[in-house]
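A.B. asks: after the sequence you'll find the predicted model.
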Amino acid sequence: MMTMTLEMASDLAEHAHRGQHDKAGRPYVEHVFAVRDLLAEHGEHAQMAGVLHDVLEDTPLTADELRRHGCPDEVVAVVESVTRRRGEPYEETIHRAAAHPLGRLVKLADNAHNSDEDRLAALPAEQAERLRDKYARAREVLEDAAPIPGHDPVTHDYGPGNRHWGHDYSFTPADGGHRGSATGWGRGIHKGDYLLLANGDRATRYRVVTIRYYTDPSDMWQAQLAFAPRERVQA
């Protein structure tokens, strides 16, 4: 099987979106091409995910069909991370995209083009204002999830056998365990770090998407977490 190139991904997106139009009546493929071009500095896989970012949501194509077309697994995973699932609130989609390093960049590019004032000006004023607010709130979540410059991620062990286990944090899973929120005690955890959380006799690794510390008590924190695949470790 031939591995998909950016040109092939663009051709597939053009074919998949043929006949579709955006809210202003423009051919929808113009949007996905614009998102692709906004991601040029982030490499070919980012651009491929950008041009394909809506095919799973808005066309009959499936993730398995993308793979059969030769789309790299990494690109498929990014597209899945930004795809709104049936019945899923928009805010949950944004948080899931924010938890994926490359998915966050794709969603930011999508947001930037959707927020373009030239595009919004073609819509009724009330609809344009509603969309400005929607995209601004999404952009805040996506930007807040950016890694801290110069900070090397640290793994904090809350697994079985660790002194934290069982009493120093609580975890509420969401999206089938692919993300969740945690509250705990202690200092030194930063956005972009990893938490090893107890899961029976094992520990599951999550990335810290956002974290805030309380002022009272000062060592209590609350974090939004994303499951970090490829790292399920024996405690």
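C.D. replies: Thanks, I have the structure now.
A.B. asks: please count neighbours and contacts with C-alpha atoms only from this point.
C.D. replies: OK.
A.B. asks: all strands for this protein, in order.
C.D. replies: Per DSSP state E, the chain has strands spanning 155-158, 169-174, 179-185, 194-199, 202-213, 220-234. These are given in chain order.
A.B. asks: run a quick neighbour tally on residue 89.
C.D. replies: 10 (other C-alpha atoms under 10 Å).
A.B. asks: from residue 83, how far off is it?
C.D. replies: Separation of residue 89 from residue 83 (C-alpha to C-alpha, to the nearest Å): 12 Å.
A.B. asks: ok, structure two:
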Amino acid sequence: MTQGKDRDLRDAALELARKAHARQVDKLGVPYTEHVRAVASAVAHLGLNFEIVGLLHDSLEDCTDRSLVSMEILTERFGSEIAEAVAAMTKQPHEDYDTQYLPRVMSNPIAAAVKRADVAHNKSRLHLLDPTARSRLAAKYSGFVTRFGDA
């Protein structure tokens, strides 16, 4: 019984991620859902909530259609623990990345694990980027590793 419910929640999260990131591609032109699936896969061993947050970790920040994704929708469909972890991973426009955003992310155990997986996935693809983007992102991820340990 629980396996079926878990599968339904995972499937619902994947479908929501697909809708939230429809027609979005990463810096390499790859459908963005491949990134969230990779992050979710990296944390799946930690439990279903981690996997779902991995699938949805960029949905609030990157989806402009609030009829698809909002805190209310996430809470209703997946519960407050998942919604709060996704919110913790959502950088606000006014936030400084290093002094405000990252400390907030790292204060939520699920968000912290997913952020580590997110950084690890992004770092693993740096060699595929153009030199300018590679340099900028390498510095960003290096700062993360310096403060919070290897991803």
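C.D. replies: Looks like it came in fine. Everything quoted here is computed from the prediction, not taken from an experiment.
A.B. asks: quick one: closest of the strands of structure 1 to residue 133 of structure 1.
C.D. replies: With C-alpha to C-alpha as the measure, strand 202-213 is the member of those nearest residue 133 of structure 1 (21.4 Å).
A.B. asks: quick one: contacts for residue 36 of structure 1?
C.D. replies: Contacts for residue 36 of structure 1 were tallied using C-alpha atoms under 8 Å, 6 or more residues apart in numbering; they are 46-51.
A.B. asks: again but with residue 130 of structure 2, I slipped
C.D. replies: Contacts of residue 130 of structure 2 (C-alpha under 8 Å, 6+ apart): none.
A.B. asks: what touches both of residue 89 and residue 83 of structure 1?
C.D. replies: Both residue 89 of structure 1 and residue 83 lack any common contact, where contact means C-alpha under 8 Å, 6+ apart.
A.B. asks: and residue 37 of structure 1, what pairs with it in structure 2?
C.D. replies: Aligned counterpart of residue 37 of structure 1 in structure 2: residue 41 (TM-score structural alignment).
A.B. asks: now its match: how far from residue 54 of structure 2?
C.D. replies: 8 Å.
A.B. asks: what about these two, which has more around it?
C.D. replies: Neighbour count, other C-alpha under 10 Å: between residue 41 of structure 2 and residue 54, residue 54 has more, with 35 against 17.
A.B. asks: wait, doesn't the more buried one sit right on residue 34?
C.D. replies: No - Residue 54 of structure 2 lies out of contact with residue 34 (C-alpha atoms under 8 Å); the separation is 11.4 Å.
A.B. asks: list the contacts of the aligned residue in structure 1 for residue 113 of structure 2.
C.D. replies: Taking TM-score structural alignment, residue 113 of structure 2 has residue 105 as its aligned residue in structure 1. Residue 105 of structure 1 is in contact with 39, 46, counting by C-alpha under 8 Å, 6+ apart.
A.B. asks: kindly recompute the last result at 10 Å.
C.D. replies: If you count contacts by C-alpha atoms under 10 Å, 6 or more residues apart in numbering, residue 105 of structure 1 has them with 38-39, 42, 46, 49-50, 78, 82, 97-98, 111, 142-143, 146.
A.B. asks: and for the closest residue to residue 118 of structure 2 other than its chain neighbours, the neighbour number?
C.D. replies: Distances taken as C-alpha to C-alpha, 6 or more residues apart in numbering place residue 39 nearest to residue 118 of structure 2, at 5.6 Å, with adjacent residues excluded. Neighbourhood size, residue 39 of structure 2 [other C-alpha under 10 Å]: 29.
A.B. asks: would you confirm that residue 39 of structure 2 contacts residue 45?
C.D. replies: No - using C-alpha atoms under 10 Å, residue 39 of structure 2 makes no contact with residue 45, being 11.5 Å away.
A.B. asks: spit out the residues that contact the two alike.
C.D. replies: What both residue 39 of structure 2 and residue 45 touch, as defined by C-alpha under 10 Å, 6+ apart, is the set residue 51.
A.B. asks: report the longest helix in structure 1, please.
C.D. replies: helix 125-144 (DSSP state H).
A.B. asks: wait, what's in contact with the residue mapped onto residue 143 of structure 1 from structure 2?
C.D. replies: In structure 2, residue 143 of structure 1 lines up with residue 149, judged by TM-score structural alignment. Neighbour list for residue 149 of structure 2: 116, 142-143 [criterion: C-alpha under 10 Å, 6+ apart].
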